[in-house]
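> Predicted structure and sequence below. I'll ask about it afterward.
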Amino acid sequence: MSTKALIPGNSQWARATALNAFERFAVAEGFSANAIYEFVGGDSTGDILYIVLDNFAVYLAFKESSKGLLLSKNSVASYFGNVKNHLLELFPALSAVSGRRLQKIASILYKYCSKRGTDFTHQAPPCTKSDLRSLSLAILKGAASAQDYQDAALLNILWCLLG
């Protein structure tokens, strides 16, 4: 009896789905999954593994589901984690070399997907004329050099140009 027989069916299905997504990523990048495995296996520094998983993370972050919506945060995290674990099982020597770097990719990906599609990233209201006036007055009241006056002038010019 192998250890793979002890893995629950849902976990095996999730891994198979993640590996299918990885194969679609490889085809989209113009490679096959086996070619990527050869490249990763030939590099003892873990740099190629890092680059491949970083590109895979970007692919997942912008991948649309069959319904035309972006993949959910949980799906992205599951696919990335399963592919990362699969590659580290294939190449256990790279686990010690690139473990922290890969964890950083995973955490950045999760944070990005958590904020994606929300108004959380668009919180700052536009600058109004009264805001511009108070900013300019604060700069001009504390002006001690020509650079301070130049900063106030640039602030006003940028506000006129960009609104």
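Sure thing, it's come through. Numbering: from 1, shown residues only.
> C-alpha from now on. contacts and neighbour counts both.
Will do.
> pull the longest helix from this protein.
helix 93-115 (DSSP state H).
> Beyond that one, next helix or strand please.
Sequence order places helix 129-141 as the next helix or strand after helix 93-115, per DSSP states H and E.
> Got another one to weigh against that:
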Amino acid sequence: MSLSAFVPTNTQKARTTAIAAFKRMLEEENVSMEFFQANILLDNSGKRLAATMDRFGFYLATNEGKKGKLARNTATSYHRNVKLWLFDQYPHLRVPTELILLSKARP
């Protein structure tokens, strides 16, 4: 039994929706998921992953969906879920990417 069995259903649905939004962003940018994964694996500094997360945040802030713009808390939730999903896939990039993202948050 894996740990994912203990994750609440709502959390699993939110993560699935966020990942779908991330894949839509890649499609709109004409980037395949395979190309994205290959680029992330080539970069050990975390800069590409941080840049992609910045781009995804911009996409969430400016994208008009079927029901208009996303609410701020929804966009934040999507961004966080995708970031954690990517950190689960690439655990060696967690610390460098977090440091880059934190340094951008400081004025």
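The structure has been received and is ready for your questions. Since the structure is predicted, the reported quantities are computational estimates derived from the model, not experimental observations.
> quick revisit: in the longest helix of structure 1, what counts as buried?
The neighbour-count check on helix 93-115 of structure 1 (16 or more other CA atoms under 10 Å) flags Leu94, Ser95, Ser98, Leu102, Ile105, Ala106, Leu109, Tyr110, Cys113 as buried.
> Turn those into a markdown table, columns for distance to Leu70 of structure 1.
Converted to a markdown table, the buried residues of helix 93-115 of structure 1 look like this (distance: CA to CA, whole Å):
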| residue | distance to Leu70 of structure 1 |
| --- | --- |
| Leu94 | 31 |
| Ser95 | 30 |
| Ser98 | 28 |
| Leu102 | 23 |
| Ile105 | 19 |
| Ala106 | 17 |
| Leu109 | 14 |
| Tyr110 | 14 |
| Cys113 | 10 |
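> other SSEs contacting the longest helix of structure 1?
helix 47-61, helix 73-90 (3 or more CA pairs under 8 Å, 6 or more residues apart in numbering; DSSP states H and E).
> would CSV of the ones you listed with distance to Lys4 of structure 1 and mean neighbour count be doable?
Listed next are these as CSV, based on distance: least, CA to CA, whole Å; neighbours: other CA atoms under 10 Å:
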stretch, distance to Lys4 of structure 1, mean neighbour count
helix 47-61, 24, 18
helix 73-90, 12, 18
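> out of the ones you listed, which comes closest to Leu154 of structure 1?
Closest to Leu154 of structure 1 of these is helix 47-61 (CA to CA; 36.7 Å).
> Now do the contacts for the most centrally placed residue in structure 2.
Centroid-nearest residue in structure 2, with CA atoms, centre = their mean: Val82, separated by 3.0 Å. Contacts here follow CA atoms under 8 Å, 6 or more residues apart in numbering; on that basis Val82 of structure 2 touches Arg15, Ala18, Ile19, Phe22.
> if I pick the second one, what's in contact with it?
By CA under 8 Å, 6+ apart, the contact set of Ala18 of structure 2 is Ser77, Tyr78, His79, Asn81, Val82.
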